[in-house]
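Undergrad: Here is a sequence together with a model predicted from it:
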Amino acid sequence: MTEITVPTDANVFGALFGREHDPARVFMETAAGRQLRFGEAADITARYAGLLAGLGVAKGRLVAGLLEKSPEGILLYLAVCRLGAVYLPVHIGLTDAEIGHILRDAEPVAVVCDPSRRDCVGSAGTHRVLTLDAKGAGTLTEGSRGIEGLDELTAVSPSDANAMVYTSGTTGRPKGALLSAGSVIWNARALAACWRIGPDDTLLHANPMAYGLFGTTTPALAGGAAMILLSKFETEAVLAALPRATIFAGVPTYYSRLMADPRFGRELCTEMRLFVTGSAPMRADAFEAFAARTGHRLLDRYGLTEALIATSNRFEDRRRPDTSGLPLPGSRLRIVDKDGQEVPAGTVGMIELQQPFPFLGYWRDDAKTAAAFRDGWFVTGDFGRVDEEGHVSVLGRGADLIITGGLNVYPKEVEAALNALDAVAESAVIGVSHPDFGEAVVAVVQPANRRTPFDPQQAIAALRSSLAGYKVPKRIELVDEMPRNTLGKIQKNLLKQRFAGTFGPGAG
């Protein structure tokens, strides 16, 4: 694979969109058929940049986007990049209180929001507010008409900030992670190379606007691909658009919903060349069933807010359901014990990263930033293992590690055994306070068929043949549906709260 380069003048607009494009070629298209061509994008982003500059947006200043997905929303990010400013994507599904916390903490100079969130945004700071809806209408587009565009790109170094993304906040209040221009460019170009994205590709984009910007949109920009934008994942819309796409990126929940539809199969995937999964574990049996049904093996990758996409299988790799591939070109990954000492291949430990452009730190929190690094390595907070060839298997968050009777239990290992049982649709393994063991292993199971009785005791007995005794759940709780966030990840923190009182004194 060729070396991934980042220019000294690292303006993200120039690096990811500055190539020569056929101006007549469709750049982005919505599910409703609204199209935007490559030739229009440069002019529109220049005019957006002119409007934002008039509001005081300049190099290093923050601009927040709280938007439904639209071509104009992506052009807004590119306009911010033109100015060398810092983009803050905010997920539109957050509550007013969550949005208010982010905006008051970040203090952006301007916010562009969907009209439905105008009141919430207006009460959360002194920023200037523009609107933009999913159809491309609003004061952003109206105000930019007739404005002289700013064609010149602001000079930006690789170490200058390009974006600030807030963490999910599952272990505390969300905190802003500053990403450099170098990291965004390097990550996008590395993924485009690993996935062989080129101008002949069309990405079917069903991921959320905020969470899908890096790792989905930016690699497509780096490769010069076109995009079909769906406002959200809906099976009907994906099935209708698949025949015109070559790449689809989603979470395991998307794939399970597609597999539940009998129309989804090889006939709809004749033009597809790549399906990417990530953000949550994929069941091994579901992985193999997808391959048998479509003729495509899913390509897994591993990412996190501070590091963007950290590892990925390559397009040409032999893809397995239990690995998220190799570190991206130019980066390194190691597995260490609690003392920071590297452990042998195959041994479980904490994942640490070295990237050519590490994240710049947490917003206004030097102490947390310092604690995030050890000897130049970023401490991810995730645990996993690598095989002899360097492929990483991610086993979960460090906060999810269960220590029962002094022994470590990695939830993913127990979940894999549970998911292999015919009666289980999905499982989540958590640690619950226990008077004798400190923590007890508890499994939460969503049965595969509500009409067929699920016997937790039979399941526990079956697990004893494949798991050591201390790993076998002491109790299995049943739920109709798992709580999930907008990326489809199971919210284990909510399950821990729900089942916190499972064991009383003397239980065992």
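TA: Nice, I can see it. Keep in mind that what you see is a predicted model, and the values were worked out from it rather than measured.
Undergrad: From here on, just use CA atoms for contacts and neighbour counts.
TA: OK.
Undergrad: can you give me the strands for the stretch 251-400 of the chain?
TA: Taking DSSP state E, counting those that start in this stretch as the criterion, the stretch 251-400 of the chain carries its strands at 274-277, 299-304, 308-312, 326-327, 332-336, 349-354, 361-362, 373-374, 377-386, 392-397.
Undergrad: residues near Asp322, how many?
TA: 18 (other Cα atoms under 10 Å).
Undergrad: Over to Thr404?
TA: Number of residues near Thr404 (other Cα under 10 Å) recorded here: 20.
Undergrad: can you redo the strands of the stretch 251-400 of the chain as a markdown table with distance to Arg189?
TA: Output for those, formatted as a markdown table (distance: least, Cα to Cα, whole Å):
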| stretch | distance to Arg189 |
| --- | --- |
| strand 274-277 | 16 |
| strand 299-304 | 15 |
| strand 308-312 | 11 |
| strand 326-327 | 14 |
| strand 332-336 | 17 |
| strand 349-354 | 17 |
| strand 361-362 | 22 |
| strand 373-374 | 25 |
| strand 377-386 | 21 |
| strand 392-397 | 21 |
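Undergrad: and here's the other structure:
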Amino acid sequence: MTTAGETTREATAAHPSPTTDGPPAQSPSTWYGLLEHNARTAPHDSALIDGERTLTHAELLARVRRLIGGFADLGVEPGQIVAVWLPNCLEWVETAAALAALGATALGINTKLRSHDVSGLLARADCDLVITDPGFRGIGFRDMLREIHADDPEAIRLVVEVALPSDEATAPEAPSPAAPAASSGAAAPATAAETTAADTGTTAEPTPFATIDYARLLEAAPREPSTHDANTHASAFTSSGSTGVPKIIMHTQAGLIGHSTAVARTFGYMDASTVVLATLPLCGVFGLNTLMAALCAGRPAVLQAAFNPRQTIDLIERHRITHTNMADAMLAMMLDAVEDPTRISTLCEVGFGNFTATDVRGIIRRGGELGKRFFQTYGSSEVQALMCYPPADADMERLSQGGGVPVAPLIEVRVAADTPDSPDTTDAPAAPDTTSDEPPTGEIEIRGPFVSPGRITEHGYEDTPVDEDGWFGTGDLGYMRTADDVVYLNRMGDVLRLGGFLVAPREVEDLLITLPGIGEAQFVAAPGPRGLVPVAFVVLDPAAETTFDEDAVLADCSAVLATFKVPKRVIPLDEFPTVRGANGDKIQRNRLREMAEDVLPTR
């Protein structure tokens, strides 16, 4: 916890993470050590592909060494948090590696966020150095930074401006990204008065804060890391819950690389033919773990600045991509855009998260018809993404469920037997005394060296809450299918007590999307005079030829569901309310609960 008068930066430096068992000793445990290992063992192999730009492992290491010097010349210190407000690109990766070598932390910020959200993150992280591309997709990053500066002139000390050649993979050939000739050091940043459009190569009004061209940092003399401590905080991610103020989740170099190495081995990235597509934003664990797993395997990673299904297909065909990870909606969109399946013939496996109530079984079935293995995985900002892989005996039903077997023996998982009721179960009748052959459900708990050591909240830096034995409560409801195979059901706050029984919304949602005309479904509940009353919201399938009939849907539900699970109303919407997250939009179930109250009869 930050003490009185102690800044977040001082707190994160003063409270380093405890040493853990981490990855095997022979494996690199720092960003720099990983890049150095790859450059030594396969210097001429491709490491990163970004549009028309390709970096070999040797070139990537050379650029990172210069950036270490460039950021050091700017005064970056151990424990400092630096905001990386960029799309997926070479510069994102090499910046994070260089900052880690200085003991600093890269805070990834999604390019979809706007000034209000970014201002809050910068304040909580005590972060006054921002790296961004002011020209990316005409979004207006400079204007947003001006707004933040106008509200708080101390909020931004310096902005490093990246001039990306293009955000499309089909951009014209860019200058070689190999390291430029050495100079005595990085140029000093321009003062606010000196900063003009000429400094950045773009057309803009002068900024009220100092800026420096990213290219100038690459002119610095190469420098070795100032720290080889693998337990320093290296990456920070914003939590993407549907309510509350986002937390900033910290991860160490050892934790990130140890976990990503396990992902590489379990997900099949070590094969010599593997090419990985990094299309999820690197500002989230889902995206960064995918990228890091490719680097840990020494295999090429193709970077996509922003997801576009047709461009994704182009990249798969062009680079013979074999593996990637996506959100469910992204994967569904890509499948819808595939007109010629031979264009994605090299694609073998895709892990995905179910964020938007898409027809998961349909996605997996379509993948199987194309000879590909699609499956749900499991993870979070605190325990990292891609934490589980499907068991060897997984059929389509198991592939459609979240969870799986942990990717490393160091990761322990269990389901708490004495999980208290979720927030939605208070003031409800107790469950009747029944027996069942079903495995007991409870909160999924994780223990291991790759769990986040700490986080920054509105109260400052806090250690990650674990019990006396080191178990972290995920807030997720699930059950153990076998001794090592965990099944994720729902967030604990989403679980409902209906008629005295605990009900996972997904059970009803999965039924609803099998009914004619329904494409997506959400199942929530609102308070009624005798407890919670279930309500379903649906988005209709635009390709369906049937007219929505609420009474018919309710009759279909009544025919197969227990009475207490049948929704009182089924309401069609054009779309579900969502909130932006690092891996895409997430449905705001709290808003749906409010909407459910509005459609139920007044009591």
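TA: The structure has been received and is ready for your questions. Just so we're clear, the structure is a prediction, and the values are computed from it rather than from any experiment.
Undergrad: quick one on the thing from earlier: and of the strands of the stretch 251-400 of structure 1, who's closest to Glu152 of structure 1?
TA: strand 308-312 (28.0 Å; Cα to Cα).
Undergrad: quick one: Gly379 of structure 2 from Val162 of structure 2, how far?
TA: Distance of Gly379 of structure 2 to Val162 of structure 2, given as Cα to Cα, to the nearest Å: 31 Å.
Undergrad: actually Ala13 of structure 2, sorry about that
TA: 28 Å.
Undergrad: likewise Glu224 of structure 2?
TA: In terms of Cα to Cα, Glu224 of structure 2 sits 23 Å off from Val162 of structure 2.
Undergrad: likewise Thr41 of structure 2?
TA: Distance of Thr41 of structure 2 to Val162 of structure 2, computed by Cα to Cα: 30 Å.
Undergrad: where does Ser558 of structure 2 fall, helix, sheet strand or coil?
TA: With DSSP: H, G, I helix; E, B strand; the rest coil as the basis, Ser558 of structure 2 sits in helix.
Undergrad: And Glu575 of structure 2, what's its match in structure 1?
TA: Alignment note: Glu575 of structure 2 maps to Glu481 in structure 1; criterion TM-score structural alignment.
Undergrad: for Leu102 of structure 2, same thing?
TA: So, by TM-score structural alignment, Leu102 of structure 2 is matched to Leu83.
Undergrad: Tell me the residue in structure 1 aligned with Leu540 of structure 2.
TA: Taking TM-score structural alignment, the alignment pairs Leu540 of structure 2 with Pro447 from structure 1.
Undergrad: Find the nearest non-adjacent residue to its match, please.
TA: Nearest non-adjacent residue to Pro447 of structure 1, counting by Cα to Cα, 6 or more residues apart in numbering: Val424, 4.7 Å away.
Undergrad: Could you pull up the residues touching that neighbour?
TA: 418, 445-448 (Cα atoms under 8 Å, 6 or more residues apart in numbering).
Undergrad: cool, and Pro567 of structure 2?
TA: By Cα under 8 Å, 6+ apart, the neighbours of Pro567 of structure 2 are 523, 533-536, 554, 557.
Undergrad: cool, and Thr216 of structure 1?
TA: By Cα under 8 Å, 6+ apart, Thr216 of structure 1 lies in contact with 205, 207, 249.
Undergrad: Relative to Gly122 of structure 1, which of those residues is nearest.
TA: Taking the contacts of Thr216 of structure 1 together and measuring to Gly122 of structure 1 by Cα to Cα, the closest member is Asn207, at 26.8 Å.
Undergrad: Give the aligned equivalent of that closest one in structure 2.
TA: Aligned counterpart of Asn207 of structure 1 in structure 2: Leu280 (TM-score structural alignment).
Undergrad: Do I have it right that its match meets Asn308?
TA: No: the criterion here is Cα atoms under 8 Å, and Leu280 of structure 2 misses it with Asn308 at 11.0 Å.
Undergrad: who's more crowded, those two?
TA: Comparing Leu280 of structure 2 with Asn308 by other Cα under 10 Å, the one with more neighbours is Leu280, at 29 against 16.
Undergrad: which residue sits closest to that one, ignoring its sequence neighbours?
TA: Spatial nearest neighbour of Leu280 of structure 2, excluding adjacent residues (Cα to Cα, 6+ apart): Gly287 at 4.5 Å.
Undergrad: among the contacts of Val424 of structure 1, which are in helices?
TA: In helices, defined here by DSSP state H, the members of these are Leu418.
Undergrad: would you list the contacts of Val424 of structure 1 in TSV and tack on distance to Ala500 of structure 1 and neighbour count?
TA: Putting those into TSV (distance: Cα to Cα, whole Å; neighbours: other Cα atoms under 10 Å) gives the following:
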residue	distance to Ala500 of structure 1	neighbour count
Leu418	21	26
Val445	16	25
Gln446	18	21
Pro447	21	21
Ala448	25	17
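Undergrad: got CSV for the contacts of Val424 of structure 1, with distance to Phe315 of structure 1 too?
TA: Below are these laid out as CSV (distance: Cα to Cα, whole Å):
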residue, distance to Phe315 of structure 1
Leu418, 30
Val445, 34
Gln446, 33
Pro447, 34
Ala448, 32
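Undergrad: which one of the contacts of Pro567 of structure 2 is nearest Ile364 of structure 2?
TA: Among the contacts of Pro567 of structure 2, Phe523 lies closest to Ile364 of structure 2 (Cα to Cα), at 22.2 Å.
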